[in-house]
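A.B. asks: Kindly generate the corresponding structure for this input.
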Amino acid sequence: MSKTKSRLSKLRGIRGIGLDLSLLSRVRDFRLLFSSGLVSGLGSMITYVALPYQVKEITGSYVAVGLMGAAELIPLIVFGLYGGVLADSVDRRKLILIGESCALALSIMLLINAQLDNPRLWVLYVVGGAFAGVNGLRGPSMAAAIPRIVSHEDLPAASAIMGLRYQIPVIAGPALGGIIISIWGVTPAFSIDVISYALSLILLLQVSRIPPSEKTTPPSMGALFEGIKYASSRQDLMGTYLIDLAAMFFAMPTALFPFWADQLHSPQSLGFLYSAGTVGALLVTLTSKWTLKVHHHGRAIIFAALVWGVSIALAGIFDNVYWVLLCLVASGAADHVSVIFRATIWNQTIPDELRGRLAGIELLSYAVGPIGGQMRAGGMAAVTGLRGAVIGGGLLCIASVTALSTVLPKFRKYDARTDPYAVSEREIRAARALSALKTENSAQEK
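C.D. replies: Prediction:
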């Protein structure tokens, strides 16, 4: 009898930390958005491998491959901000559909170009930049759609599940893409991407309309600056942006991985260095139910950023590849804890009429940091060597996060149960849900 009770207690403990997937069965539109992103994400990550590979095959130049990032940066910034403005003024489902349709067209262009006797290099750069623009355009609408289709209390679970939608393609896509490209070349890889976007569109067409708020603002530069002004007026939001920017800028080590694998005398470990962080993030996602019990989200983000910095610094100390990979897994886990709580603060406290514009700012905050981090890592390694760049970056991350947490007391003390913005949005969404229920009951009675 005592053994049975012990087993039951253990099972309850496992359920208490496991990923809560009930949202996928309870909320149809959330399930459709998750499924469409999972399908198209897998195709996109195969193209993520195929595109630079084709540039390498055409040019044989490291510089030419590196220029793909430069081609993507400006479109991402411009369309990320403009996409946020549009997300607050038009049907968000429509913007997501337009973005997905454009991505499908771009994938078809890559497929056609790949079948030419002499594929055009300029097409790869143009399509790569256009993909970044499309991601910037639809990204804010996708992020802003979640608080409209999921209840206030379910938003932390939604953030964790959407993380899973990203992590599965990131782990499986490059591995699958590498196999396909090595055996059959890039044409089948681009073909899979085309099919994935077509399937994604079929799923998205079944999502209900997500019209703009009644307090909608017409798209304009004034609307964009209104969003920026709102974000800068809230210390808790600025904390989510600045802490992540500091962590990514000072401690993002990805640019050093090819050199790091050589220094570890383990060139075969290069792929594992790239995927280790995502493995850590996936572990957090699969055990994320505990995050529902955490209310001091600001402290959680600060702690996660500090663990990220410590993990990166420790990775630079070790010469054993297995210890390095373990540290990178820990860093990815810490980063995803930050991702979950940052998304929860954004979704639970930002008014719907501003959600799209703030999602555009969020997109830039978590996209620009890693890009700047690559530049920091490469430049610092040129001066201090690889070990100095990794350890020094981790220590700079710890110092900057500590300093920011000191000067951002409202962010540090944020409590989802008592924060006035969170309380206000909880009441607004509860009233909206009650109104929708009354309307539905009234329609059924008629």
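A.B. asks: rest of the way, CA atoms for contacts and neighbours
C.D. replies: Noted.
A.B. asks: Relative to Leu81, how far out is Pro351?
C.D. replies: 17 Å (C-alpha to C-alpha, to the nearest Å).
A.B. asks: Looking at these two, which has the bigger crowd around it?
C.D. replies: Neighbour totals were compared for Pro351 and Leu81, and Leu81 leads with 27 against 20 (other C-alpha atoms under 10 Å).
A.B. asks: need the helices for the stretch 101-250 of the chain, in chain order.
C.D. replies: Secondary structure of the stretch 101-250 of the chain by DSSP state H, counting those that start in this stretch: the helices cover 121-149, 155-184, 186-204, 221-233, 235-251.
A.B. asks: which residues does Met375 contact?
C.D. replies: Ala255 (C-alpha atoms under 8 Å, 6 or more residues apart in numbering).
A.B. asks: Go again with 10 Å.
C.D. replies: Phe249, Phe250, Met252, Pro253, Ala255, Ala381 (C-alpha atoms under 10 Å, 6 or more residues apart in numbering).
A.B. asks: Output the residues you listed as JSON lines; include the columns neighbour count and distance to Val27.
C.D. replies: Listed next are those as JSON lines, based on neighbours: other C-alpha atoms under 10 Å; distance: C-alpha to C-alpha, whole Å:
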{"residue": "Phe249", "neighbour count": "22", "distance to Val27": "37"}
{"residue": "Phe250", "neighbour count": "28", "distance to Val27": "39"}
{"residue": "Met252", "neighbour count": "27", "distance to Val27": "36"}
{"residue": "Pro253", "neighbour count": "28", "distance to Val27": "38"}
{"residue": "Ala255", "neighbour count": "17", "distance to Val27": "40"}
{"residue": "Ala381", "neighbour count": "18", "distance to Val27": "48"}
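A.B. asks: Please identify which of those residues is nearest to Ala130.
C.D. replies: Closest to Ala130 out of the contacts of Met375 is Ala255 (23.3 Å), distances taken as C-alpha to C-alpha.
A.B. asks: this one next, for a side-by-side:
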Amino acid sequence: MAEQTSPARPAPRGRVRRIAGAVVADRRPLRIPAFRRLWLSSVVTALGSQLTAVAVPKQIYDITGSSAYVGLTGLFGLVPLLVFGLWGGAVADTVDRRSLLLVTNVGIAVTALLLWAQAFAGLDSVWVVLVLLSVNQAFFAVSMPTRQAVVARLVPEHLLSSAAALTSTVMTFGAVFGPMAAGALLPVMGLSTLYLVDTAALFAVLWAIWRLPSLPPLSGKIRTAGLRDVVVGFRYLTTQKVLLASFVVDVIAMVAGMPRALFPELAERTFGDPPGGGTALGWLFAGIPLGALLLGLMSGWAHRISRHGVAVVAAIAVWGAAMVGFGLAQSLWLAVVFLAIGGAADMASAIYRQAILQTAATDEMRGRMQGVFTVVVAGGPRLADLTHGWAAAGVGTAAATAGGGALVIVGVVVAVLLLPTFWHYRARTGAEPRP
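C.D. replies: Got it, this is the predicted structure:
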């Protein structure tokens, strides 16, 4: 009897390992030293950057008392993203990407330091804040496509979706705890401290970038990027319908469905924060990344799904429905739950859209496609800041948010009908099975 049962004893452990492997985030990309250094640099900056993301709209709302002015952060952030995101992607295809990361991260750190200086000095000028935000976003717009284009040079193709999940997870980790820390620090240490912490984190990350290997173009030719390179990138994009559709559906999701410009007003007028800021504001900013973080930590299944187009469409529809629920919620905790559901859906969409981009674009075009990706991912919410801020001024926060979520669902259905290739897109087969 003992001989029959003893071989079966390890079976439960094996099943646990298999279940854990299907749920817990795939950590194999972290075994690659260069990617691990890039990933760890994101850990340091993730918290700091979110402090500034809370501080800018909060400072403007404190100065003006108007969500319409807060919405201007979208316009002042969007323009440099459009210009420098596209040009920065072209530059990333023609120079050493490591050197470009060093230059752009220094620029971001310096502008964060200037944001701290104006807040500490008490200038109380909306336009100084907006101009500094624009300069900061110009450097960011060059840095992000460069950082993302680096990943495919460091990680083998069958691990790209796992690498995307890990990168998105650590960024959302900061996006969860950064706003919560901001809500706790605001009443105690003041708004200027948020900018200062971000500055320190940005300077600290330069060491990790310095340790990356040199990453010149595969052709070995380093040259100056110009308008022609940007135009060539757009021509390439028009021939790649799946890539084009992935950008279109995310624009729909973000422009119509991202309500973050309304968080300062909602925190005070709906959820009872004091005028100087409080925990409700932190929870509202943390809600979406909290859901994204939870899904990212349990993303071990992500590489097993091959219908990437279907996965993106379904995730965006869930995002829209969650924003409808958020707009109608009167309880802070119910509102945070809906935001978290939306964040999980957005994370799923981001994982598969990034995997599609990394595999569908060639290396000589990857920087430019990542530039478009940056414009869409970062520019969409900034345009949403503008539209939601103005819509809320006219019809109220509830109607602006819930109506935007409904528009997301309608918009993504229309997009799929017009671009059916995206719905049928599958990842390439032959990926290495996960042990």
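A.B. asks: Determine which stretch of the helices of the stretch 101-250 of structure 1 is the most buried.
C.D. replies: The highest mean neighbour count among these, using mean count of other C-alpha atoms under 10 Å, belongs to helix 235-251: a mean of 24.
A.B. asks: rewinding a little: quick check: which of the helices of the stretch 101-250 of structure 1 is nearest to Leu38 of structure 1?
C.D. replies: That would be helix 155-184 among the helices of the stretch 101-250 of structure 1, by C-alpha to C-alpha, at 5.1 Å.
A.B. asks: just the angle between the closest one and helix 121-149, please?
C.D. replies: In terms of direction (axes from the mean of the first three to the mean of the last three C-alpha atoms, to 10 degrees), helix 155-184 of structure 1 departs from helix 121-149 by 160 degrees.
A.B. asks: helices or strands up against helix 155-184 of structure 1?
C.D. replies: Packed against helix 155-184 of structure 1 by the contact rule (3 or more C-alpha pairs under 10 Å, 6 or more residues apart in numbering; DSSP states H and E) you find helix 22-26, helix 28-59, helix 121-149, helix 186-204, helix 270-286, helix 321-349.
A.B. asks: redo that, cut-off 7 Å
C.D. replies: Judged by 3 or more C-alpha pairs under 7 Å, 6 or more residues apart in numbering; DSSP states H and E, helix 155-184 of structure 1 is in contact with helix 28-59, helix 186-204, helix 270-286, helix 321-349.
A.B. asks: quick one, which of those is nearest to Ala403 of structure 1?
C.D. replies: Nearest of these (C-alpha to C-alpha): helix 321-349, 17.4 Å.
A.B. asks: export the helices and strands packed on helix 155-184 of structure 1 to CSV and tack on distance to Ala399 of structure 1?
C.D. replies: Shown next, in CSV, are these (distance: least, C-alpha to C-alpha, whole Å):
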stretch, distance to Ala399 of structure 1
helix 28-59, 34
helix 186-204, 42
helix 270-286, 22
helix 321-349, 16
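A.B. asks: Check those for me and report the most buried one.
C.D. replies: helix 321-349 (a mean of 23).
A.B. asks: May I see the helices of the stretch 101-250 of structure 1 arranged in TSV, with distance to Ile98 of structure 1 as well?
C.D. replies: Formatted as TSV, the helices of the stretch 101-250 of structure 1 follow (distance: least, C-alpha to C-alpha, whole Å):
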stretch	distance to Ile98 of structure 1
helix 121-149	8
helix 155-184	20
helix 186-204	10
helix 221-233	21
helix 235-251	28
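A.B. asks: The closest residue to Ile58 of structure 1 other than its chain neighbours and Ser61 of structure 1: what is the separation?
C.D. replies: Among residues not flanking Ile58 of structure 1 along the chain, Leu121 sits closest, at 7.2 Å (C-alpha to C-alpha, 6 or more residues apart in numbering). Per C-alpha to C-alpha, Leu121 of structure 1 is found 12 Å from Ser61 of structure 1.
A.B. asks: repeat for Asp262 of structure 1
C.D. replies: In terms of C-alpha to C-alpha, Asp262 of structure 1 sits 20 Å off from Ser61 of structure 1.
A.B. asks: do the same with Met45 of structure 1
C.D. replies: 22 Å.
A.B. asks: and if you look at Ser36 of structure 1?
C.D. replies: 35 Å.
A.B. asks: returning to what we had before: just the closest of the contacts of Met375 of structure 1 to Leu110 of structure 1, please.
C.D. replies: Ala255 (26.1 Å).
A.B. asks: Translate the closest one into the numbering of structure 2.
C.D. replies: Matched across to structure 2, Ala255 of structure 1 falls on Ala261, judged by TM-score structural alignment.
A.B. asks: Next up, the contacts around its match.
C.D. replies: Ala261 of structure 2 is in contact with Ser67, Val70, Gly71, Asp385, His388, Gly389, counting by C-alpha atoms under 7 Å, 6 or more residues apart in numbering.
A.B. asks: what's the neighbour count on the nearest residue to the first one once chain neighbours are set aside?
C.D. replies: Nearest residue to Ser67 of structure 2 in three dimensions, chain neighbours excluded: Gly389, at 5.3 Å (C-alpha to C-alpha, 6+ apart). The burial count assigned to Gly389 of structure 2 is 28, neighbours taken as other C-alpha under 10 Å.
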